[in-house]
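K.L.:
Predicted model follows, preceded by the sequence.
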Amino acid sequence: MASQGRNGNGNGYAADDDPIRVGDLVIVEADRGKDLGKVVNDTITLGEVEVFWAGQQRFGSGQSPPTSPGGADGGGGGKKEIAPKMIYGKAGAGDAQLLVAKMQDELKALALCQTKVRAKKLPMEVVDAEYQWDRRKLTFYFVAEKRIDFRELVRELFRLYKTRIWMASLQGANSFEV
């Protein structure tokens, strides 16, 4: 398994030695915080991940392998690194209720953002909103014909939600953070 258990032993077990299996909901390391994920493979090795990413590049999927900032050589070229994420443990029974509340809050955030976009007459369509599990980040997914200056929108959303706002374009590799 590519991720370490919260006890740091790297064997995919939570601290209580309860094995993590396919289908389990787990709390995982995310962008400057924690997120909720579902285990889809509990036997993958680092070598298999490297082969998968090499195949993705060769067949032109448009995705690139995960890298450390600047790549392994620090300069953007050279060998790419795969950065496994920490598994903190299985999601608890109460986390299902938190998931429902999170989804409801995402729908409210989406509707509010769409209203603000219309009011500002921005040439974009906001199609989804997603909170990171720990609510340290709120991502809005959008479609637009061209690059848009949405800095004022992001400032307004930050004032309302008091969390990091990320605008992600669904047109390709362009995603914008403010």
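P.N.:
Everything's here; your move. Residues are numbered from 1 along each chain as shown.
K.L.:
Only C-alpha atoms from now on, for both contacts and neighbour counts.
P.N.:
Noted.
K.L.:
After the helix or strand harbouring F52, which helix or strand is next? Please name it.
P.N.:
Applying DSSP states H and E as the criterion places F52 in helix 46-58. Using DSSP H and E, the helix or strand that follows helix 46-58 in sequence is strand 87-90.
K.L.:
Summarise which helices and strands the helix or strand just after that following strand is packed against.
P.N.:
Remark: after strand 87-90, the chain's next helix or strand is helix 95-120, criterion DSSP H and E. For helix 95-120, the packing partners by 3 or more CA pairs under 8 Å, 6 or more residues apart in numbering; DSSP states H and E come out as strand 124-131, helix 151-161.
K.L.:
right, and those - which one's nearest G89?
P.N.:
strand 124-131 (19.6 Å; CA to CA).
K.L.:
For that closest one, which outside residues touch it?
P.N.:
102-103, 106-107, 109-110, 113-114, 117, 137-145, 148 (CA atoms under 8 Å, 6 or more residues apart in numbering).
K.L.:
can you check stretch 36-47 too?
P.N.:
1-2, 12, 20-28, 91, 132-133.
K.L.:
can you pick the most crowded of those residues?
P.N.:
G12 (25 neighbours; other CA atoms under 10 Å).
K.L.:
now K34: how far from E106?
P.N.:
17 Å (CA to CA, to the nearest Å).
K.L.:
Please identify the most buried of the helices and strands packed on helix 95-120.
P.N.:
A comparison of those by mean neighbour count, using mean count of other CA atoms under 10 Å, puts strand 124-131 on top with a mean of 18.
K.L.:
ok, D105 to Q56 distance?
P.N.:
35 Å.
K.L.:
Revised request: answer the last question for R135.
P.N.:
Distance from R135 to Q56, by CA to CA: 31 Å.
K.L.:
which among the contacts of strand 124-131 end up buried?
P.N.:
By neighbour count, with 16 or more other CA atoms under 10 Å, those hold 102, 106, 109-110, 113-114, 117, 137-142 as buried.
K.L.:
and here's the other structure:
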Amino acid sequence: MDNTSDNNNNIPKKTCCCKKQPNKLHCYDWLADLPESHNDTEMVEVQFKNTRKGYYKNSTHIKLEKGDIVAVEGNPGHDIGEVTLTGRLVLLQMKKNGIKPDNPDLKRVYRKAKPNDLEKYEEAKAKEHSTMLRARKIAEDLKLNMKIGDVEYQGDGNKAIFYYIADDRVDFRQLIKVLAEAFRVRIEMKQIGARQEAGRIGGIGPCGRQLCCSSWMTNFVSVATSAARYQDISLNPQKLAGQCAKLKCCLNYEVDAYVEGQKRLPSKEVPLETKDSTYYHFKTDIFKRQMTYSTSKEIAANLVTLDADRVFDVMAMNKKGIKPDRLEEEIEKEPVRKEFEDVVGQDSLTRFDKAKKKSNNKRKKKPQVTGIANSNGKLENAGENGQQSKPRKDNNGQKQNGNRPGKSGNRSSSQNKPNQQGKNGNEKQQDRTTPGKNAE
């Protein structure tokens, strides 16, 4: 919601402070919901191209809101910028940057930008890229060890600011004369660092996200190699350097956590002594609180990884003159628990069921005997293997036929069953070998 006034009550409406900020250097206006805070001071914050900001006095009491394009006092002429902050927070930002509100050198806000002012501003802005390329060529011809990274024209086109990068001090007096003759404007040179240049150009970091310097960082803190040492990162310049060819800013993000974790660990300089040899520190995993020791200072030999508590214990033993047999803490083996034996059977689900008696009188399956019919239609018995058995003799020594005693008539082969169950094989073998009593 825009901060507009009501026609009836002349009460300014609330301004939405959650509006998406187009630039990373915008300050979050947490007092935007308080209308009275915007009338506390005449100072306003104005931002120009390339994150350049300035603080100007609204001496004519123009009603300015965040996002308005205004024409401010320049040196010489006027400049065009955007209002980024008004009210009480401007005083806090000025105090943060070391600018006093009663400074007589503070410049004024002329007016809100008119269409004619915006046309001149767009014309001057369109010449910036070609001016930068030509200025680089001129600096190269003069054999100056510098790089011109960007050019910014003033809103009225009467002044140009050249941003350059240089490792050493550069005498650019001759360069200013040549640039003034070439572009017919007033020349101002500003030196910036490699980090500021990367923030202006932008890019994607090795993490896959937009560079921090171009997305949210507003100030740059120096990064030392000690930050990499605290985190046990190999000092490889190709991996530690960012797109600005300087150490990555993200090395400072977690170094405080590593320093605090290191304070709770034993000293790396104290070796551990055992009865067999002396162990020296090799590496440390700070967050796991594990330390690895080696029997050699130069190479990794007989590596042993211990917890921090065990290292403290060994150091205390060595201080008392006691040398343990080994660095690893002896772990007492727990006795093997026997499985629970249900002696009484009280936990059995079937303890109340009656046990079934196993009967040994199982019927044995008798072998099948096939019947063979003779020429008279009588059925003769055959052995287990299908061989014909010898005719039996009765007690009088006469051969028995296929007729059953006590019954008359012969059974035909069609009436007899093809399979009949006879006696078992042992009884048949005894009948064939043992003669009857009268046969003797």
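P.N.:
All right, it came through fine. Computed from a prediction, not measured in an experiment: that's the story for all the values here.
K.L.:
Just give me the closest of the contacts of stretch 36-47 of structure 1 to A168 of structure 1.
P.N.:
Q132 (13.8 Å).
K.L.:
quick one: contacts for the counterpart of that closest one in structure 2?
P.N.:
Counting by TM-score structural alignment, Q132 of structure 1 lines up with Q154 in structure 2. Counting by CA under 8 Å, 6+ apart, Q154 of structure 2 touches H78, D79, I80, Y121, A124, A160, I161.
K.L.:
would you turn those residues into JSON lines with distance to I148 of structure 2 and secondary structure?
P.N.:
Shown next, in JSON lines, are these (distance: CA to CA, whole Å; DSSP: H, G, I helix; E, B strand; the rest coil):
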{"residue": "H78", "distance to I148 of structure 2": "25", "secondary structure": "strand"}
{"residue": "D79", "distance to I148 of structure 2": "22", "secondary structure": "strand"}
{"residue": "I80", "distance to I148 of structure 2": "23", "secondary structure": "strand"}
{"residue": "Y121", "distance to I148 of structure 2": "22", "secondary structure": "helix"}
{"residue": "A124", "distance to I148 of structure 2": "18", "secondary structure": "helix"}
{"residue": "A160", "distance to I148 of structure 2": "13", "secondary structure": "strand"}
{"residue": "I161", "distance to I148 of structure 2": "11", "secondary structure": "strand"}
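K.L.:
Put together CSV for those residues, with distance to L272 of structure 2 on each row.
P.N.:
Converted to CSV, the contacts of Q154 of structure 2 look like this (distance: CA to CA, whole Å):
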residue, distance to L272 of structure 2
H78, 73
D79, 70
I80, 69
Y121, 72
A124, 71
A160, 67
I161, 63
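K.L.:
Which ones among the contacts of stretch 36-47 of structure 1 lie within strands?
P.N.:
Members of those lying in strands (criterion: DSSP state E): L25, V26, I27, V28.
K.L.:
can you give me the helices for the stretch 151-300 of structure 2?
P.N.:
Residue ranges of the helices in the stretch 151-300 of structure 2, as given by DSSP state H, counting those that start in this stretch, are 173-183, 194-201, 212-215, 226-230, 237-240, 255-263.
K.L.:
Now distance to G149 of structure 2 too, for those helices, in TSV please.
P.N.:
Formatted as TSV, the helices of the stretch 151-300 of structure 2 follow (distance: least, CA to CA, whole Å):
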stretch	distance to G149 of structure 2
helix 173-183	15
helix 194-201	7
helix 212-215	15
helix 226-230	29
helix 237-240	23
helix 255-263	32
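K.L.:
and of the ones you listed, who's closest to D431 of structure 2?
P.N.:
helix 255-263 (101.2 Å).
K.L.:
Farthest pair within the buried ones among the contacts of strand 124-131 of structure 1?
P.N.:
Longest span within these, CA to CA: K102 and V117, 22.2 Å.
K.L.:
Now do the SS call for D431 of structure 2.
P.N.:
At D431 of structure 2, secondary structure determined by DSSP: H, G, I helix; E, B strand; the rest coil is helix.
K.L.:
Measure how buried it is and give me the count.
P.N.:
Neighbours of D431 of structure 2 using other CA under 10 Å come to 14.
K.L.:
could you measure it against L379 of structure 2, distance?
P.N.:
18 Å.
K.L.:
Also F183 of structure 2?
P.N.:
On the measure of CA to CA, F183 of structure 2 and L379 of structure 2 end up 138 Å apart.
K.L.:
do the same with K120 of structure 2
P.N.:
In terms of CA to CA, K120 of structure 2 sits 134 Å off from L379 of structure 2.
K.L.:
of the two, who's got more company?
P.N.:
Comparing K120 of structure 2 with L379 by neighbour count (other CA under 10 Å), the higher total belongs to L379, at 22 against 15.
K.L.:
so what corresponds to that one in structure 1?
P.N.:
By TM-score structural alignment, L379 of structure 2 lines up with nothing at all.
K.L.:
how much space between the residue nearest to L379 of structure 2 when sequence neighbours are not counted and Y153 of structure 2?
P.N.:
In this structure, L379 of structure 2 finds its nearest non-sequential neighbour in A373, 4.3 Å apart by CA to CA, 6 or more residues apart in numbering. Using CA to CA, A373 of structure 2 is found at 131 Å from Y153 of structure 2.
K.L.:
now G199 of structure 2
P.N.:
19 Å.
K.L.:
cool, and K159 of structure 2?
P.N.:
Distance from K159 of structure 2 to Y153 of structure 2, by CA to CA: 6 Å.
K.L.:
go on, M94 of structure 2?
P.N.:
Taken as CA to CA, the span from M94 of structure 2 to Y153 of structure 2 is 25 Å.
K.L.:
cool, M315 of structure 2 as well?
P.N.:
For M315 of structure 2 relative to Y153 of structure 2 (CA to CA), the value is 67 Å.
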